[in-house]
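> Dropping the sequence and predicted coords here.
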Amino acid sequence: MADPLRPGFWRLAQAHPTRLACVDPDGTEYRAGELLGRANRLVHALRGMGLRTGDGFCGLTPNGADGITLYLAAAQAGLYYTPINWHFTGPEIAHILADSGAKAFVLHERYAAEGLRGADTAGLPEAARIGIGRVPGCTELGDLLARYPDVTPEDRTAGLPMHYTSGTTGRPKGVRRPLGGLDPDDAAELITALFHVFGIEPGPGHAHLVTSPTYHTAVTQFSTTALHLGHTLVHMDRWSAEEALRLVERYRVTSTHMVPTHFKRMLHLPEEVRKAYDVSSMRWLIHGAAPCPRAVKAEILRWWGDCVYEYYAATEGGGTVSTPEDWRTRPGSVGRPWPITELMIADDQGDEVPTGEIGTVYMKMYASDFEYKGDREKTAANRLRGFFTTGDLGHVDADGYLYLSDRRADLIISGGTNIYPAEIENELMAHPEVMDVAVFGVPDDEWGQQVKAVVEPADGAEPGPELAERLLRSLQGRLARMKWPKSIDFIAEMPREPNGKLIKRRLRDPYWQNH
């Protein structure tokens, strides 16, 4: 019999079937044995539909047990599982279905209109469509599972998620890794190595709060790793700062994954609301996906204590981690490489730059390879001597700590001088009247580009010339005047993805359309 103390959902669920494994946003609770049975039934169902090792299927589901069931089925049937962004329109969904080669599509009734439009556009037959709830033309998931036993499937082999990149520069691309033919239990144990980087412990008595949509790579990785360590997953349906605090207190949450936007909105809660909830159970408050302004990070550390960890990573693999102690001694750093990651900073000619000099950040994760599905050209273009890049700029110090400057696509060149928007955004975000900010270059006939800031005011702050003047004055003595925005516009809500990534092109493109 497998050692029940070793990590891996299937081992733990068989040993402790009554353990609370998952809580849906509406409060519905699922025991480990129940999740295990559902996942086993789904494996039998997918195989009955003709799916075989190496095939893929897609899911368009909200956060909760249904999405976890899809992941667990793929992970023990040798399948690729692609969760789809539920904000996508029909044509965007069709692209994912067709590009991934999906042999099945699981669709929640909440997203039925666009999901069915996507399935029709992609030419997916009705026999390959599975509905959760009432979805026309789809076999209902509950009815489908009822046809099959919950016994452990034969010929188990590890599958993988295949996430699509955010597509900030063109259509999303699937990041596909080769299947290794591992036993699913052994693969699950290997997956938990991610949490070792942060010092996260296995076993009962831990709960992980899922604050963002699980179609994002990091959210999937953190939540499923927690599940394989025997932690309870507590799902949010949509972000609410106060609801997050309530759930931390209610379930004694010990770990979570957030983005800086979450921090900012929690910090803007009234003091009496923040003090009303006991968050002392939190031991690993992990954040990433977007740069965190130093002032915001310092405030969160003061409030939550030394449980705030930062990381830098990519869907393609590899990353860095910064502990609370690291950040206090090297504020602004995103930490040192994971034990399985190597960094390289290179110039435009592909040569490695000296320590401290800014260049393009390249990463390599050992024993892990990937391709952008169906796009060998892009796969090759982003590689350099076995390393890959997502286009970020940065430098490392003498001790190997990484500091990010910006994305290459966002770099402003004004009068021949490089200006990094992230540096300006950092300073403006520290202002109490700013909820969110984006800085980018706009056309300037004399200088090539000039600095533009778009600000989402905090609650109670009145947008207009007076606020703009106060924000500019706040930069006095903190930024060289050449970096000050030449103008500030205001917006009701910043266009960010739910994982915190700013969709800057939506703000920038209108200024360049007629240039």
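Received the coordinates, thanks. Residues are numbered from 1 along each chain as shown.
> contacts and neighbour counts: CA atoms only from here.
OK.
> which ones are touching the residue of the chain most remote from its centre?
Distance from the C-alpha centroid of the chain peaks at E446, with 39.7 Å (Cα atoms, centre = their mean). Shown in contact with E446 (Cα atoms under 8 Å, 6 or more residues apart in numbering): G415.
> now with 7 Å?
When the contact criterion is Cα atoms under 7 Å, 6 or more residues apart in numbering, E446 has no partners at all.
> again with H395
I345, G356, E357, I358, G359, L402, Y403, L404.
> Make CSV out of those and add secondary structure, distance to G115 and neighbour count.
Shown next, in CSV, are those (DSSP: H, G, I helix; E, B strand; the rest coil; distance: Cα to Cα, whole Å; neighbours: other Cα atoms under 10 Å):
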residue, secondary structure, distance to G115, neighbour count
I345, strand, 41, 25
G356, coil, 48, 16
E357, coil, 47, 14
I358, coil, 43, 18
G359, strand, 41, 25
L402, strand, 41, 26
Y403, strand, 40, 22
L404, strand, 37, 21
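> From the centroid of this structure, which residue is nearest?
For the chain, the residue sitting closest to the mean C-alpha position, by Cα atoms, centre = their mean, is A218 at 3.7 Å.
> and the comparison structure, right after this:
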Amino acid sequence: MVPSMVVFLLDYPDFAKYDLSSLQTIFYVGSPMPLDLLKRAIKAFGQIFCQGYGLGESGPLATFLNREDHVTQGDPQVLERLKSCGKPALAGEVRIIGDKGEEVKPGEVGEIILKSQRLMKGYWNQPEKTTASLRNGWLYTGDMATVDEDGYIYIVDRKADLIISGGENIYPREIEEVLYTHPAVLEAAVIGVPDDKWGETVKAYISLRQGTTATETEIIDFCKLNLASYKKPKTVEFLSEIPKNASGKIVKTVLRDKYWSGREKKV
């Protein structure tokens, strides 16, 4: 299931009435699971979660984080793995590379590229996109990540989602992780919007939990307490529901289009 489905299950009014003892595994995929949400889910369901990362273009599973890694107490180094998407799966190869194609060092941000026998031949009737994505037998995913000394991979954000404001790189996922710790926030999506002075500024879209309230000022101040000041949202918009596709994944292109349609990105 995707993270949005976990949100709806945990917030279901009669959740506590059900006996979940026979449930053995919950596999989540599709988009990053906010850490605070994942901890809530483990507390509610138990240590039965597994995570996979992959793309349809390369086969269903490139990395895997097993149940044993879904711990919320103990060694801080082990707990850190809860933020990761696991280690490379057996069915293919995974590399994280810098701008010049070099392997990044542990902790450095680079792009995930994948190779497997299930790799696609190309995008239908999109030769330019195919050429940009497939190079020398590798799929360039557009997903930015780091790797630790033990080989665990940590997704930072989509390359296309990166916000550059006043020359500073801002990853929306970091801001979203903070927003999900606010008690009134049900779901959050952060994008960059055009700004004549800074190139882009940070905008947050939020849907609130039933029966809660929050203001734009309150949300911005909350972020300021937990992030560097330049990363905090400049504006916040509240929606009854954040746009999603048929599989339940948040669709940021819908949110961005009204700001960027008809203009080139300036950064």
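Done, it's in. Quick caveat, the model's predicted, so the values are computed rather than measured.
> Just give the TM-score of the two.
Once the chains are laid over each other, their TM-score by TM-score structural alignment, normalised by the length of the second structure reads 0.88; 252 aligned residues with a Cα RMSD of 1.8 Å.
> and the residue farthest from the centre of the first structure, what pairs with it in the second structure?
Mapped onto the second structure by TM-score structural alignment, E446 of the first structure lines up with K197.
> Now do the strands in the stretch 101-250 of the first structure.
With strands called from DSSP state E, counting those that start in this stretch, the stretch 101-250 of the first structure shows them at 102-108, 129-132, 139-140, 160-161, 175-176, 207-210, 232-235.
> Mean neighbour count and distance to R336 of the first structure added to the ones you listed, as JSON lines?
Shown next, in JSON lines, are those (neighbours: other Cα atoms under 10 Å; distance: least, Cα to Cα, whole Å):
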{"stretch": "strand 102-108", "mean neighbour count": "24", "distance to R336 of the first structure": "38"}
{"stretch": "strand 129-132", "mean neighbour count": "22", "distance to R336 of the first structure": "43"}
{"stretch": "strand 139-140", "mean neighbour count": "20", "distance to R336 of the first structure": "47"}
{"stretch": "strand 160-161", "mean neighbour count": "24", "distance to R336 of the first structure": "26"}
{"stretch": "strand 175-176", "mean neighbour count": "20", "distance to R336 of the first structure": "24"}
{"stretch": "strand 207-210", "mean neighbour count": "26", "distance to R336 of the first structure": "24"}
{"stretch": "strand 232-235", "mean neighbour count": "28", "distance to R336 of the first structure": "28"}
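> quick revisit: for T232 of the first structure, see how far away the residue nearest to the centre of the first structure is.
Separation of A218 of the first structure from T232 of the first structure (Cα to Cα, to the nearest Å): 17 Å.
> Repeat that for L42 of the first structure.
For L42 of the first structure, the distance to T232 of the first structure - Cα to Cα - is 22 Å.
> if I look at R67 of the second structure, how far off is F27 of the second structure?
R67 of the second structure is 10 Å from F27 of the second structure, by Cα to Cα.
> got it, and Y230 of the second structure?
Taking Cα to Cα, one finds Y230 of the second structure at 35 Å from F27 of the second structure.
> ok, now A91 of the second structure?
From A91 of the second structure to F27 of the second structure the distance is 18 Å (Cα to Cα).
> can you check C85 of the second structure too?
On the measure of Cα to Cα, C85 of the second structure and F27 of the second structure end up 12 Å apart.
> what's stretch 333-345 of the first structure aligned against in the second structure?
The aligned range for stretch 333-345 of the first structure in the second structure is 84-96, by TM-score structural alignment.
> Okay, buried residues for that stretch please.
Buried residues in stretch 84-96 of the second structure, counting neighbours by 16 or more other Cα atoms under 10 Å, are found at S84, C85, G86, K87, P88, A89, G92, V94, R95, I96.
> which residues touch H287 of the first structure?
H257, M258, V259, Y309, E310, Y311.
> Give the aligned equivalent of it in the second structure.
By TM-score structural alignment, H287 of the first structure lines up with Y28 in the second structure.
> give the contact list for the residue lying closest to that match once chain neighbours are set aside.
Excluding the flanking residues, the one nearest Y28 of the second structure by Cα to Cα, 6 or more residues apart in numbering is M1, at 4.7 Å. Residues near M1 of the second structure by Cα under 7 Å, 6+ apart: F27, Y28, V29.
> Mind doing that once more with 10 Å?
Contacts here follow Cα atoms under 10 Å, 6 or more residues apart in numbering; on that basis M1 of the second structure touches I26, F27, Y28, V29, G30, S31, Q51, S247, G248, K249.
> how about the nearest residue to the second one, chain neighbours excluded?
Across the structure, with Cα to Cα, 6+ apart as the measure, the residue nearest F27 of the second structure apart from its sequence neighbours is C50 (4.8 Å).
> Can you tell me the element the one you found falls in?
When elements are assigned from DSSP states H and E, C50 of the second structure belongs to strand 49-55.
> helices or strands up against whichever helix or strand comes after that strand?
Using DSSP H and E, the helix or strand that follows strand 49-55 of the second structure in sequence is strand 59-65. Contact analysis of strand 59-65 of the second structure by 3 or more Cα pairs under 10 Å, 6 or more residues apart in numbering; DSSP states H and E lists strand 49-55, strand 87-88, strand 92-97, strand 110-116, strand 153-158 as its packing neighbours.
> For the ones you listed, please prepare a markdown table with the additional fields distance to V193 of the second structure.
Formatted as a markdown table, those follow (distance: least, Cα to Cα, whole Å):
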| stretch | distance to V193 of the second structure |
| --- | --- |
| strand 49-55 | 27 |
| strand 87-88 | 34 |
| strand 92-97 | 28 |
| strand 110-116 | 23 |
| strand 153-158 | 16 |
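> what number of residues lie near the closest residue to E68 of the second structure other than its chain neighbours?
Of all residues not flanking E68 of the second structure in the chain, Q47 sits nearest, at 7.7 Å (Cα to Cα, 6+ apart). For Q47 of the second structure, the tally of surrounding residues (other Cα atoms under 10 Å) stands at 20.
> same question, T215 of the second structure
Number of residues near T215 of the second structure (other Cα under 10 Å) recorded here: 11.
> From what I see, D195 of the second structure and T201 are in contact.
Yes. With contacts counted by Cα atoms under 10 Å, D195 of the second structure reaches T201, the gap being 6.2 Å.
> wait, is the match of E446 of the first structure part of a strand?
No. Applying DSSP: H, G, I helix; E, B strand; the rest coil, one finds K197 of the second structure to be coil, outside a strand.
> Against G166 of the second structure, how distant is it?
8 Å.
> can I assume L37 of the second structure sits in a strand?
No. L37 of the second structure: not assigned to a strand; according to three-state DSSP it is helix.
> so what corresponds to it in the first structure?
Counting by TM-score structural alignment, L37 of the second structure lines up with V296 in the first structure.
> Repeat that for E177 of the second structure.
In the first structure, E177 of the second structure lands on N426 (TM-score structural alignment).
> Alright, that wraps it up for me.
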